[in-house]
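Colleague: only geometry, no sequence info:
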């Protein structure tokens, strides 16, 4: 492998063990950090004498990842690879598909498919039932194997039935499942779903951990109202001279519409930057389009072009969904920001793993969470743990049952003072504009191994090293040897890289009392709306209410006297034209 792949170092031990397992016909589950070289696990067996013309079926979750992996196998490993999907007419129900003909003539050593394609009638009849061809399979290789658990029960049910494919594999064909995020619960689920118990040999589990010692971790609560996105202000430096002053950044959102609003906000900050406002037209033009969306709803051509421009540095910030994260192979991403709590700890670790993948690089992963994430008291009555002698229950809970704070929140009502004391003791105010970053003085929350969020809330509310929580959840070695400041608990000065600007008191529209609408002002706003429509949208397919609908007008005229910022805070999250017409309104 060292010689054939022209590496400057020998293969890692886990790579050799995974290649050996496939040559021996042994099933394996492997966890290794993002960027650790998991792709080599599928390529390595092809170097064994006699395997040159054999093939591996590789399951990938995303079309973009399939295309990227095809290029990787050709350029990095010298293997011919093909992605079977709708783009190359592989969905043809007959053997007339060029891709199918080429596969059956052993043109390709790596066949990349989605779970749906792998279990389709076409693939089953043309490939899996072809016993003469299938006798030359090396292994069934499942990339991003955590998706079996993450998606297999609802979103993409074919992930949950991958184990059925074993019926078509020759006896002794190994199944290899790899991922960068495997909790013990997920490993057990994968083992059961892929029917490892029915294999001829004892399956193996290779755990290299998933720690990223070159990435600093920062977790803080959003200080400002979420619909202002002011907590993302740090993504755009104050003093901008060139686009390279903005670090290459992924901003992950769970909602595509929210992503669009974030893009508007960041572009607005660029436009309002004092250095840009006074710069030449040529300089201002260079900053246009450097913040872009990236998600599955966009065309393949756009995504390919956007990713190319991001790699080249022409785009500095991609606001994206999971589409951009899985299998990401960009070496120089400086910063990853997760906007609001992700569904599970694995989601965040997958996203954080995109940062600083290149050798010798360092990066930062930021988790900006809702303030409500600190309100959940993880010390449920009845929760106990063998690792501590301190009881956090309030008298009644003396059993040994571990309670999941996500799916089984405490039913008793908590006093307001208790809630306030709890959130402050677990770091709610750390990292805010006032610079109060003292180490939290509450009790360390306890991990529940089978929690629905995989311990993400414990990670957020931790009062000790966040990397220790990370290591505990994914069974990583600890203590670690980081090459950068570890986390905001160990090095609070990291907050200086993500601190939000203070908002003046008048910008807050909290607790504004709603009363009777001012009908005269309503009529004035309708007149203004009509004028805007005639001036700027006369040929549009929509009508004037799209500029500012009656519901938003009713909100504005029912709160008495408002300054500009208060009015914007009331409606801007529901007003698509706020960046265009806010000043005039």
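Modeller: Great, that's in hand. Note that the coordinates shown come from a computational prediction; the quantities given were computed from them, not determined experimentally. Residues are numbered from 1 along each chain as shown.

Colleague: please make it C-alpha for all contacts and neighbour counts, starting now.
Modeller: OK.

Colleague: which residues are contacting stretch 239-246?
Modeller: By C-alpha atoms under 8 Å, 6 or more residues apart in numbering, the residues outside stretch 239-246 that reach it are 235-237, 273-276, 283, 286-287, 290, 313-314, 316.

Colleague: what's the end-to-end length of it?
Modeller: Its start and end residues considered, stretch 239-246 measures 10 Å (C-alpha to C-alpha, to the nearest Å).

Colleague: here comes the other one, which I'd like you to weigh against the first:
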């Protein structure tokens, strides 16, 4: 790190930011930049959309301004797409930068980095910690002397993602590779106590040279709503309210549908939900929704990020691969599908909405019923009723056994031991509290801290859905309505917002900074303003019970079945082009008209001779296009597995006559045998 020759006041830093980025820096940003320039480690927690990214580039710009043209800064990013976004923004400001990932790392790139071609190097932790080229660079004193600081973007990932991205747990070893004078800077919007402690330990922060700058991460411009799922999870019918935003009679000039994100924790679930909604939209809107996750190719992700940014796609079904740090100003609402792993993940995803100036947005959390107080209370009621019945049954059994025997039976003893008639409900819910009750708030703060990230209840068992831990911040947030509490209450406690310094308005500007002003939400949440969220609900309509479909075994694929599958693929491709435009097919694939599950079900039913008609096809597969295209499908199936001839009416198989179990004769049953025997003996 070069020694500064200039006294960088807030006024000078702000003037440089205005000149390069055309943005006025606020007081918390100036604090961060000035402390890094002084050589201090900085941990900063600012709300989403507060301009943390701008603080990444200022220290190196200040060094360049002082004459160190080859000065550079490292930014460690969790997402390659986020790194590319930062690279584009820097190039637009005429700052030399490169985002390095597995796709472009090479000897040529590393040679350019070593020779000072770039002032900003953005890299993911895997490349930085595991690539031998970077190990060599960071061991060169001449190279490291040019590093102004190392920034960890979305710093909470060091703690949260370190469990499955092991190189995040190794980034602290950078302290031993580079001069100790190079400051570390961690930026995030979610920094509860346990994550803060873990980051300090992992990165080996210098105790006497560390500054923590914290502001409330509450977003008054985001309206909060929590709603239990009312339909089966795999049906995705709880998303049907989105259809109202895509009217079938829409025409150019009408109000455009809102832009939205839906977050999932499972990539396949994101794809299925996207196909469900797309199949129900009018043709003009089918290519306006897409899915996005980490298993897609870099080209696909780059293309769809641009499509969404430019509003050519307006609905994205995604995972965290399209989450943290994405700065898209015009997202209207975000939906979280089922409970994520923790409150930090939820708050980061909610923070993608309403990032443009003077915009407001809505954040909707769709939760499993089992995570609500109502469902738990109902389950507990049933359990208590069952226990009461067991107690009564046990008492009756004991009385009966006492009448028959003076010694107690083994069965009665076991029943007496296992039933506890004084059993009290487990995990009683905390009472509704008032904000002034500092003692209870302190207890919750300590409880959240103790739970931490390593609690086994936070980790779902393979094959089972995640259950929200009782007493956690997520649990308190989900059940705020039944406890008559504002949705913002417990997130503020969890993220220590009540302790965050917030009086920046007049420190930032003597006349009062509009950006630093503490805002009060016009519409807060569905607890405080329930009438403002009705358009995001669905009404449960019980459908008539359908006729049960056949139980068909899935057999190993023989050559005949494989030939049918190939023929169905060709047929599906032709049908897809008849139903949808080529653009929609390119975006969603041929699966948009028939999923692999339905196609495989058709093959299984064909082999079992269960598809004699279109009606049978509808019953066995529930394929939505069966009425229109079922006949052509059955023609393909019939070439490989002809259906059995229908049994002529009135000529069904004759029922076999019963035989006597004693004499094996037809015409009578065993109960008549004694009478027959007597008849025979009398006649003799």
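Modeller: Sure, I can see it. Remember, it's a predicted structure, so these values are computed and weren't measured experimentally.

Colleague: now the two most distant members of the contacts of stretch 239-246 of structure 1.
Modeller: 274 and 313 (22.8 Å; C-alpha to C-alpha).

Colleague: buried subset of the contacts of stretch 239-246 of structure 1, written for PyMOL?
Modeller: Command for PyMOL that selects the buried part of those, burial taken from 16 or more other C-alpha atoms under 10 Å:
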select buried, resi 235+236+273+275+276+283+287+290+313+314+316
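
Colleague: in CSV, list the contacts of stretch 239-246 of structure 1 along with distance to residue 178 of structure 1.
Modeller: Formatted as CSV, the contacts of stretch 239-246 of structure 1 follow (distance: C-alpha to C-alpha, whole Å):
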residue, distance to residue 178 of structure 1
235, 33
236, 36
237, 38
273, 45
274, 48
275, 47
276, 46
283, 45
286, 41
287, 40
290, 34
313, 30
314, 33
316, 30
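
Colleague: ok, the contacts of stretch 239-246 of structure 1 vs residue 329 of structure 1, which is closest?
Modeller: Comparing the contacts of stretch 239-246 of structure 1 against residue 329 of structure 1 with C-alpha to C-alpha places residue 313 closest, at 14.8 Å.

Colleague: what lines up against that closest one once you look at structure 2?
Modeller: Using TM-score structural alignment, the partner of residue 313 of structure 1 in structure 2 is residue 311.

Colleague: over to residue 151 of structure 1?
Modeller: Alignment note (TM-score structural alignment): residue 151 of structure 1 maps to residue 161 of structure 2.

Colleague: look up the closest residue to that match, ignoring the ones flanking it.
Modeller: Closest residue to residue 161 of structure 2 apart from its sequence neighbours, by C-alpha to C-alpha, 6 or more residues apart in numbering: residue 168 at 7.2 Å.

Colleague: residue 116 of structure 1 too?
Modeller: In space, residue 116 of structure 1 comes closest to residue 158 once its chain neighbours are excluded; the distance is 5.8 Å by C-alpha to C-alpha, 6+ apart.

Colleague: which ones are touching that neighbour?
Modeller: Per C-alpha under 8 Å, 6+ apart, neighbours of residue 158 of structure 1: 115-116, 119, 152.

Colleague: wait, what's in contact with the residue nearest to residue 161 of structure 2?
Modeller: Contacts of residue 168 of structure 2 by C-alpha under 8 Å, 6+ apart are 125-126, 157-159, 161-162.

Colleague: widest-spaced pair of those residues?
Modeller: Within these, two members stand farthest from each other by C-alpha to C-alpha: 126 and 159, at 15.1 Å.

Colleague: how near is the counterpart of residue 86 of structure 2 in structure 1 to residue 294 of structure 1?
Modeller: When structure 1 is aligned by TM-score structural alignment, residue 86 of structure 2 is paired with residue 69. As defined by C-alpha to C-alpha, residue 69 of structure 1 lies at a distance of 19 Å from residue 294 of structure 1.

Colleague: tell me which of those two has more neighbours.
Modeller: residue 294 (25 against 22; other C-alpha atoms under 10 Å).

Colleague: roughly how far does that one sit from residue 250 of structure 1?
Modeller: 10 Å.

Colleague: please apply the same query to residue 290 of structure 1.
Modeller: For residue 290 of structure 1, the distance to residue 250 of structure 1 - C-alpha to C-alpha - is 12 Å.

Colleague: could you do residue 287 of structure 1 as well?
Modeller: Counting by C-alpha to C-alpha, the gap from residue 287 of structure 1 to residue 250 of structure 1 is 17 Å.

Colleague: try residue 327 of structure 1
Modeller: As judged by C-alpha to C-alpha, residue 327 of structure 1 and residue 250 of structure 1 stand 14 Å apart.

Colleague: and residue 111 of structure 1, by the same measure?
Modeller: In terms of C-alpha to C-alpha, residue 111 of structure 1 sits 30 Å off from residue 250 of structure 1.

Colleague: more crowded one of these two?
Modeller: Taking other C-alpha under 10 Å, residue 111 of structure 1 and residue 250 do not tie; residue 250 has more neighbours (28 against 20).

Colleague: which element is that one on?
Modeller: Here residue 250 of structure 1, judged by DSSP states H and E, is contained in strand 249-252.

Colleague: what residues sit buried inside that strand?
Modeller: 249-252.

Colleague: helices or strands next to it in the packing?
Modeller: Judged by 3 or more C-alpha pairs under 8 Å, 6 or more residues apart in numbering; DSSP states H and E, strand 249-252 of structure 1 is in contact with strand 317-320, strand 335-339.

Colleague: I'd like these as a markdown table, with distance to residue 303 of structure 1 and mean neighbour count appended.
Modeller: Below are those laid out as a markdown table (distance: least, C-alpha to C-alpha, whole Å; neighbours: other C-alpha atoms under 10 Å):
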| stretch | distance to residue 303 of structure 1 | mean neighbour count |
| --- | --- | --- |
| strand 317-320 | 11 | 24 |
| strand 335-339 | 19 | 25 |
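
Colleague: and those: which comes nearest residue 3 of structure 1?
Modeller: Here strand 335-339 is closest among those (C-alpha to C-alpha), at 33.8 Å.

Colleague: read off where that closest one ends up in structure 2.
Modeller: Per TM-score structural alignment, the counterpart of strand 335-339 of structure 1 in structure 2 is residues 333-337.

Colleague: give me the mean deviation of the matching stretch from structure 1.
Modeller: Stretch 333-337 of structure 2, aligned to structure 1 and superposed, deviates on average by 0.6 Å (mean C-alpha distance after the TM-score superposition for structure 1).
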